[in-house]
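Q: I need the structure of the sequence given here:
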Amino acid sequence: MSKYRDDLPQLKGGTYLTDGGMETTLIFHEGADLPHFAAFVLLAEPAGRKQLKDYYTRYLDIAAKGGTGFVLDTATWRTNPDWGAKLGYSAEALKAVNEDAVELLSELRAAYERPGAPIVISGAIGPRGDGYKAGNMDAAEAEAYHAAQIETFAGTEADMVTAFTLTSIDEAIGIARAAKRLNMPCAISFTVETDGNLVTGLTLRQAIEAVDAATGSYPHYYMINCAHPSHFDQVVTGDAAWLKRIGGIRANASKMSHQQLDESETLDAGDPADLGRRYLKLTRHMPQLRILGGCCGTDHRHVAAICEACVPATRLSA
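A: All right, here's what the predicted structure looks like:
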C-alpha cells in the first residue's frame, strides 16, 4: 500500500520538484488528442501509457540530476463524474482509471526513487466544473461529490491527494473534509486571477483562512497554480500565519489572463529562465515553499530552469 501516507517527507523540508503543464504539453508539443483537456484517456491504450511515462520521465530525470525529491501527480485532473460523463465513463470506469493512474506512477517510483530523494505519489483532483470559473456547490455537496475519487485513491499506493485549480472556497472545504474523513493527507491548490485574488473576488488569505477554520486546518499545505508569478507575487509578502501555509507553486508560463489563454489558439511558453528567477525570488521570502513545478504552458525546460535557479540554496538533505 502507501509508502509515505503516514509521514509525508516534503513536510520535513527540502525541495521537491513536480511536473509542468501536462495537458498543454501533450496537446501543443506532442499532438495528443485530449477531449475536454482530459489526459487520463491516454491510459486506455499502450501507446498512450508510454506517452505519459515518457512525459513524467523527463521531469524525473531533472530531479535526479538536481538531487531533489519529487511529487508525482496522477493524470486524473478531469477524472470526476461530470467530466467522466462527458467522455462516456461510468463510475466503475472512473474508479478503474484512478487506480490505473496510480499504478503507472508506482512503476515509475520503483524505477526512479533513490535514497535521500523520496518520490511522493499524489492523486490529482480537479474542480467539478471549469478551473477558470467560480464553482456553485456548497461544502457538504462538494464533500459528497469528491469523496468517491478520494476513497479510490485511499485504496491505492497514493500517499496523498492534491486538489488543483480550485476557485471555490466551499469546494476546497468539501474536498478537505472528505480527505480528512478518509484519512488521506491532502493539499489544496487555488487558482488566482491577474490581481492575485480568486475569480470570486475573495483574497487568497480569505480562502486559506476559511478552509483552515472549517476543517481544523486539515490541509497539510496549500499551493497556488495556473497563474503567472507576476499575478500573485504582490499578495504573498510579509510573514502572516496564512502565508506560511503555502507550501508549493505551480505557475503558468504566460503572463496572459485566463480569458486570454482560453481564447488563444497558440501556446505562450513565456521565458523559462525568467520563470526560474521569479521562483527564486519567491523561495527567498517564502522559505516554506517545498513543491516547485509548473502549470499551463510550462514543460521540462521551465522545471529545469526552476531547479537550476532554486535548488542550490535549498537542496534536499541526504
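
Q: from here on, contacts and neighbour counts on C-alpha atoms
A: OK.

Q: Secondary structure element holding residue 94?
A: Element membership of residue 94, judged by DSSP states H and E, is helix 91-112.

Q: and that helix, what does it pack onto?
A: Using 3 or more C-alpha pairs under 8 Å, 6 or more residues apart in numbering; DSSP states H and E, the elements in contact with helix 91-112 are helix 46-66, helix 81-86, strand 119-125, helix 139-154.

Q: Let me know which of the ones you listed is the nearest to residue 262.
A: The minimum distance between residue 262 and the helices and strands packed on helix 91-112 falls on helix 81-86, with 18.1 Å, by C-alpha to C-alpha.

Q: Give the buried residues for the closest one.
A: Neighbour counts over helix 81-86 (16 or more other C-alpha atoms under 10 Å) mark 81, 83-84 as buried.

Q: any chance of these in a markdown table, plus distance to residue 168?
A: What follows is those, written out as a markdown table (distance: C-alpha to C-alpha, whole Å):
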| residue | distance to residue 168 |
| --- | --- |
| 81 | 18 |
| 83 | 18 |
| 84 | 21 |
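
Q: What is the nearest of the residues you listed to residue 294?
A: residue 83 (23.0 Å).

Q: Now do the helices in this structure.
A: Under the criterion DSSP state H, the chain contains helices at 22-24, 46-66, 81-86, 91-112, 139-154, 169-181, 204-215, 229-232, 258-263, 272-285, 300-310.

Q: I'd like the structure of this one too, to check against the first:
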Amino acid sequence: MNFTDTLKNSPAILTEAAIAERLRRRDDVALDPVLFNTPLIYDEHGRGCLEEIYGQYLGIAQRARLPMLICAPTWRVDRSRITLARQKTSINRDAVSFMRGLQKSWQNTDSQVFVGGLVGPANDCYSPSEALSAEDSEKYHAWQIGELAEAGVDVVVAQTFPAISEALGVIRACASAGVICIMSFVINRDGKVLDGTSIAEAIAMVDAETDKYPVGYMVNCVYPTFISAETQSKSLFERLVGIQANASSLNHAELDGSIDLRQDKLEDWGDFMVSLNRQYGVKILGGCCGTDDRYLEYVAQRLV
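A: Predicted coordinates:
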C-alpha cells in the first residue's frame, strides 16, 4: 500500500522520536550550526550515528509489526540555509537517498516503512510574528519541496509551524509539486496554534483554503495533553492524524534552549499517547524533544 492508503487503513503508525536532540547530546558528534544533523549524511561516522538511532526506531516498529514513517533530516534545509552552510545543492535529495537505503534494509511485509521529507518554517518556530505570509511562504518553500518531490518522498511532513499563513504557502507549494503532505502545527497547552487560533479552527481554515489538500494534520513539539482532546469536537480527529510529543509538559518558553534534559514520567507520557490513539483515533505516534527509543518502545508495546 502507499502511504495514503496505509494512513487510512492502519489503526496505528509509528514515526521517529528525537533525532537531532539526541545527537546534540553526544560527545562524538558535531552538528552544523546552520543545518544541524543533515550534513552528517556525508560523513562515515555521522552516517553511523544516524543509522544507529533510526535503526532503534525501525526495530521497534518491526517488532510490533506496525507501519513506520521515517523522515529524511531535511528540516529547514532550504536554499538560503544551504548557501549559508556552503553545502551541496543536492543535500535534500542526498538525504532522501540515505533514508531510502535504510528503508531498503529494513523493509518487510510485517512492518512497511515509508520515507518522508521534513520541511520547517523559515524563521523561529516559536514566534508566529515571524511567520511568512502565504504568498511569501509558497515562494520561499517551493524550491525545497520541489527537491523532495523529485527525490520521491512518500510524503512531505511540514513540521513545527506556528501560524496558519506560512502553513498555507507550504501546502500550496506541495500541491504545485504534486507531492502529498502532512501539516504539523505547534500548539500551546490551551490547544491553540501559536498564532492564537484553536487547532480545530486552524485545520478547518486551512482545509477550506486548500480544498483539503493535506492527507492529514499533526502537532509536534508539545506534550500530549496540550491537545485537550476531551474538550475537542469529534470532527477535529477526522483530520488530526498524528502527534510527535515532547517528553516534558513544560511550555515552549521554559523548554527552548534548555541545557538540561527535561522529562516527565515516561509511563504518563506513553499512556497519554496510547489514549489519543485508542480513544480519539490519532494514528501517527512519535516523539519530539526529550524522547528516545524507550518512549517509542513503551507506546508500541501497549498498542499491540
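
Q: what is the orientation angle of the helix holding residue 94 of the first structure with strand 119-125?
A: Our comparison of helix 91-112 of the first structure with strand 119-125, counting by axes from the mean of the first three to the mean of the last three C-alpha atoms, to 10 degrees, yields an angle of 160 degrees.

Q: Now residue 255 of the second structure: closest residue in space, sequence neighbours ignored.
A: residue 262 (7.6 Å; C-alpha to C-alpha, 6 or more residues apart in numbering).

Q: What lines up with the one you found in the first structure?
A: Using TM-score structural alignment, the equivalent of residue 262 of the second structure in the first structure is residue 268.

Q: ok now do that match, which residues does it touch?
A: Taking C-alpha atoms under 8 Å, 6 or more residues apart in numbering as the criterion, residue 268 of the first structure is in contact with 253-254, 297.

Q: could you redo the last one with a cut-off of 10 Å?
A: Applying C-alpha atoms under 10 Å, 6 or more residues apart in numbering, we find residue 268 of the first structure in contact with 252-256, 261, 296-298.

Q: By neighbour count, which of these wins?
A: Comparing these by number of neighbours (other C-alpha atoms under 10 Å), residue 298 comes first, having 29 neighbours.

Q: That one -> the second structure?
A: By TM-score structural alignment, residue 298 of the first structure lines up with residue 291 in the second structure.

Q: can you check residue 125 of the first structure too?
A: Aligned partner of residue 125 of the first structure by TM-score structural alignment: residue 119.

Q: and what of residue 247 of the first structure?
A: Checking TM-score structural alignment: residue 247 of the first structure goes with residue 241.

Q: Let me know how buried the nearest residue to that match once chain neighbours are set aside is, in neighbour terms.
A: Using C-alpha to C-alpha, 6+ apart and skipping the chain neighbours, the partner closest in space to residue 241 of the second structure is residue 282 (4.8 Å). Neighbourhood size, residue 282 of the second structure [other C-alpha under 10 Å]: 23.

Q: before we move on, the earlier item: so the match of residue 247 of the first structure makes contact with residue 215?
A: Yes. Using C-alpha atoms under 10 Å, residue 241 of the second structure is in contact with residue 215, at 8.8 Å.

Q: In terms of neighbours, single out the busier of those two.
A: Each of residue 241 of the second structure and residue 215 has its neighbours counted (other C-alpha under 10 Å); residue 241 has more, 26 against 17.

Q: Look up how far residue 63 of the second structure lies from that one.
A: Separation of residue 241 of the second structure from residue 63 of the second structure (C-alpha to C-alpha, to the nearest Å) stands at 23 Å.

Q: quick check, nearest of the buried residues of helix 81-86 of the first structure to residue 4 of the first structure?
A: For those, the nearest to residue 4 of the first structure is residue 81 (27.9 Å; C-alpha to C-alpha).

Q: Map the closest one across to the second structure for me.
A: For residue 81 of the first structure, the aligned position in the second structure is residue 79, judged by TM-score structural alignment.

Q: Also residue 204 of the first structure?
A: Match for residue 204 of the first structure (TM-score structural alignment): residue 199.

Q: Could you do residue 181 of the first structure as well?
A: Residue 181 of the first structure maps onto residue 176 in the second structure, by TM-score structural alignment.

Q: Noted, bye for now.
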